[in-house]
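1. this one's sequence-less:
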C-alpha cells in the first residue's frame, strides 16, 4: 500500500508486549535481529485502523499493533515499536528496526530491495464521500472534475496520479502526509471525496457511520499486505511465515478483522 524512501524517524513509542508463554519456543537458529530477544518494528502511527494512538496519546493501538503483539508471542520475542514517517520508512529496515508492519503492500518493485512474509490481509482501493452525498461513482473516471484527497506516496496517490497523467481524470488532488488529514478535509467540505485503501475506508465508515460512506470499491485487483524485512534474512522470514500460518489456523486474523473493520 504505502511507498517511498528517505526515513524521518519520529520517536520510539513504547515497549508493547513481552513473551507470555506463546505457543512457539525461541528459534534455535539465529534470527539476525538487531537486538537479541527483541523484534523492533517500524510503524507509521496515524493510519487508522492499522496504527493509531489510544486516547492517552502514547499507547499504539490498531490492527497491525495487535498482529505484531501476537507475532511476538509466537516468536517468543519482546516487541518494540518505532514510530516512523511513511516517507522513508523502508530505508530504516535493518538500520533502525528489524521489520516494518504498517499496512505495507507487497509489490514486485519492493521485492527488489526487501523481502516479505506471506500475506496476512487483502486490500482494495475505495472512494469515500460524506454520508449525505448523493454522488454516484461506478468507476474512478466518475471522479472527473472533483476535488480529491489522498495520502502522499500511497497506492491511492499513485493510482490517481496515473489517471491524471494519462488524461483519464481532470481533478484537483490534495496530497497529505497523514491519511486522517484527508478525512478532516472531507469533514470541512474542502474536498469531494477521499481515495484510500478499502481497509482504512471500512475502519472510518465503521467508526463514523453518520459521517462517511463508501461510494465505490474497486475489487478488480486485490493488494496484499505483508511484513517487510531485510532482504536475505531467510531465518526471520521463515519464522514469521510459520507464525502467520499458525495465527491463520487459530482464527486470529478473522477475529482481528471483525474487531477493527466491523467484520
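-> Alright, I've got the coordinates. Being a predicted model, the structure only gives us computed values, none of them experimental.
2. use CA for all of it now, contacts and neighbours both
-> Fine.
3. Which helix or which strand is home to the closest residue to residue 164 other than its chain neighbours?
-> Closest residue to residue 164 apart from its sequence neighbours, by Cα to Cα, 6 or more residues apart in numbering: residue 170 at 6.0 Å. Remark: residue 170 resides in no helix or strand, with elements defined by DSSP states H and E.
4. same for the strand or helix carrying residue 253, what does it pack against?
-> Counting by DSSP H and E, the element that carries residue 253 is helix 252-261. Taking 3 or more Cα pairs under 8 Å, 6 or more residues apart in numbering; DSSP states H and E as the contact definition, the neighbouring helices and strands of helix 252-261 are helix 63-75, helix 198-207.
5. Those helices: which one's closest to residue 147?
-> Distances from residue 147 to each of those were compared using Cα to Cα; the minimum, 17.8 Å, belongs to helix 198-207.
6. Check which helices and strands that closest one is in contact with.
-> Counting contacts by 3+ Cα pairs under 8 Å, 6+ apart, helix 198-207 packs against strand 121-130, strand 212-225, helix 252-261.
7. Just want the angle from the first one to helix 198-207.
-> Here the directions of strand 121-130 and helix 198-207 differ by 50 degrees (axes from the mean of the first three to the mean of the last three Cα atoms, to 10 degrees).
8. Show me what strand 121-130 packs onto, helices and strands only.
-> Other helices and strands packing on strand 121-130, by 3+ Cα pairs under 8 Å, 6+ apart, are helix 179-187, strand 193-197, helix 198-207, strand 212-225.
9. Please identify the buried residues of the helix or strand harbouring residue 159?
-> Residue 159 is located in helix 155-165, with elements delineated by DSSP H and E. Neighbour counts using 16 or more other Cα atoms under 10 Å place 155, 156, 157, 158, 160, 163, 164 of helix 155-165 among the buried residues.
10. ok, the nearest residue to residue 183 once chain neighbours are set aside to residue 134 distance?
-> Computed as Cα to Cα, 6+ apart, the closest residue to residue 183 that is not its neighbour in sequence is residue 194, at 7.0 Å. With distances taken as Cα to Cα, to the nearest Å, residue 194 is found 15 Å from residue 134.
11. also this one, for the comparison:
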C-alpha cells in the first residue's frame, strides 16, 4: 500500500515537472519561430489596404508588408478584421500585426508595442464642395461622422469641447470610412473627419471637384505597425527590415507608386 502511494506521488511529481518544462518551452518560443505571420487590416481602407476589382488585396501597406516579409524571410497572410476589435484580435493571437494606417495614440500605446513610424498623417475635415462649412467652428449643430474606434474619433474627443457643439453632442460612427463618406455624399452627414491620406485618395478617385478638405484639422499623427508588447523580437526585426527598405529606396518607390511622391517618415 505504501509502495502504491509512493508510486502515485512520483507519478504526480513527474507530470508536474513535464508540465513546467512544457510551459517553460512555450514561454521561450518566439513569434519569429513561425513560418507565417498574420497581418490584420481593414480591407476597405484605401489606399493603404483594400480589395480591388479583381478581389485581390492591394494598397500601400500591402506592398510595404510584402517587402518587409522578404527581409524577414517570412510568409505574411493578409487577414481582414473588424477594425473596432483590432487590439482584441492581436491580444488573442489571431493576428501578429495591426497594419493598416494604424495611428499612434497614447491610449493605443498602453495596449500594443508600436514599430518605427513610417508615414505622417492629419485628421482632416471633409465636406461637399458646395457646403458652407469652411472652419472647425462651422461644425456647430452639424452632423459629423467618422469611423468607429478610429484615431479620428480620438482626435475629435481630445479637441476640447468641440464635440459638444456637434448636433446631439456626438460623432456619428460607421464601421468603415467608406460608409461615412457615402453618407456624406447622400446628404445624411454634413462633414466627415478622416485620415488625410485616405481623404485625398478617395476624393481624387471619385472626383476631387465634389469635395472640400478644410485647412483646419484635428491634429497630426504618425502611422506605425502595432504588435504585442511581449513580441519584442518581432518589433526589433520589423524596425531593422523597414530601415533597410528606406535605405535601399524600396519604401520610397512604394510611396511614389501610391501617392505620387516619397512621403515616408524619416
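-> Cool, got the structure. Worth saying up front: this structure is predicted, and the values here are computed from it rather than measured.
12. so what number do they get for TM-score?
-> Once the chains are overlaid, their TM-score stands at 0.78 when taken by TM-score structural alignment, normalised by the length of the first structure; 230 aligned residues with a Cα RMSD of 2.4 Å.
13. what do we get in the second structure for the residue nearest to residue 183 of the first structure?
-> Structural alignment places residue 194 of the first structure opposite residue 192 in the second structure (criterion: TM-score structural alignment).
14. isn't that match right next to residue 125, touching?
-> Yes - taking Cα atoms under 8 Å as the contact criterion, residue 192 of the second structure and residue 125 are neighbours in contact, 5.8 Å apart.
15. quick one: the residue nearest the centre of the second structure from residue 152 of the second structure, how far?
-> Using Cα atoms, centre = their mean, the residue of the second structure that lies closest to the mean C-alpha position is residue 102, 2.8 Å off. For residue 102 of the second structure, the distance to residue 152 of the second structure (Cα to Cα) stands at 11 Å.
16. roughly how far is the longest helix along the second structure from the heart of the chain?
-> When every helix of the second structure is counted residue by residue (DSSP state H), the longest turns out to be helix 2-28. Helix 2-28 of the second structure has its average C-alpha position 44 Å from the chain's average C-alpha position, going by Cα atoms, centre = their mean, to the nearest Å.
17. Could you look up the next helix or strand downstream of it?
-> That would be, after helix 2-28 of the second structure and using DSSP H and E, strand 36-41.
18. which bit of the first structure covers that next one?
-> Strand 36-41 of the second structure corresponds to residues 38-43 in the first structure, going by TM-score structural alignment.
19. where's the corresponding residue of the first structure for residue 239 of the second structure, which helix or strand?
-> With TM-score structural alignment as the criterion, the equivalent of residue 239 of the second structure in the first structure is residue 241. If you go by DSSP H and E, residue 241 of the first structure is part of helix 234-250.
20. how big's the offset between that helix and the second structure?
-> On the superposed models, the aligned residues of the second structure are on average 1.1 Å from helix 234-250 of the first structure, with distances taken as mean Cα distance after the TM-score superposition for the first structure.
21. And that helix, what does it pack against?
-> Contact analysis of helix 234-250 of the first structure by 3+ Cα pairs under 8 Å, 6+ apart lists helix 63-75 as its packing neighbours.
22. What angle do helix 234-250 and the helix it packs on make with each other?
-> Computed by the same axes, to 10 degrees, the angle between helix 63-75 of the first structure and helix 234-250 is 110 degrees.
23. Quick check: buried residues in helix 63-75 of the first structure?
-> Judged by neighbour count (16+ other Cα under 10 Å), helix 63-75 of the first structure contains these buried residues: 63-75.
24. Pretty sure residue 153 is one of the things residue 87 of the first structure touches, is it not?
-> Yes - between residue 87 of the first structure and residue 153 there is a contact at 7.2 Å, judged by Cα under 8 Å.
25. What count of nearby residues applies to residue 178 of the second structure?
-> Counted with other Cα atoms under 10 Å, residues neighbouring residue 178 of the second structure total 17.
26. same check, this time on residue 91 of the first structure
-> A count of nearby residues for residue 91 of the first structure, using other Cα under 10 Å, gives 18.
27. Over to the one 10 residues further on?
-> Applying other Cα under 10 Å, we find 21 other residues in the vicinity of residue 101 of the first structure.
28. what's the mean distance for the helix holding residue 159 of the first structure versus the second structure?
-> Relative to the matching residues in the second structure, helix 155-165 of the first structure has an average distance of 3.7 Å after the fit, by mean Cα distance after the TM-score superposition for the first structure.
29. what angle do that helix and strand 212-225 make?
-> Computed by the same axes, to 10 degrees, the angle between helix 155-165 of the first structure and strand 212-225 is 100 degrees.
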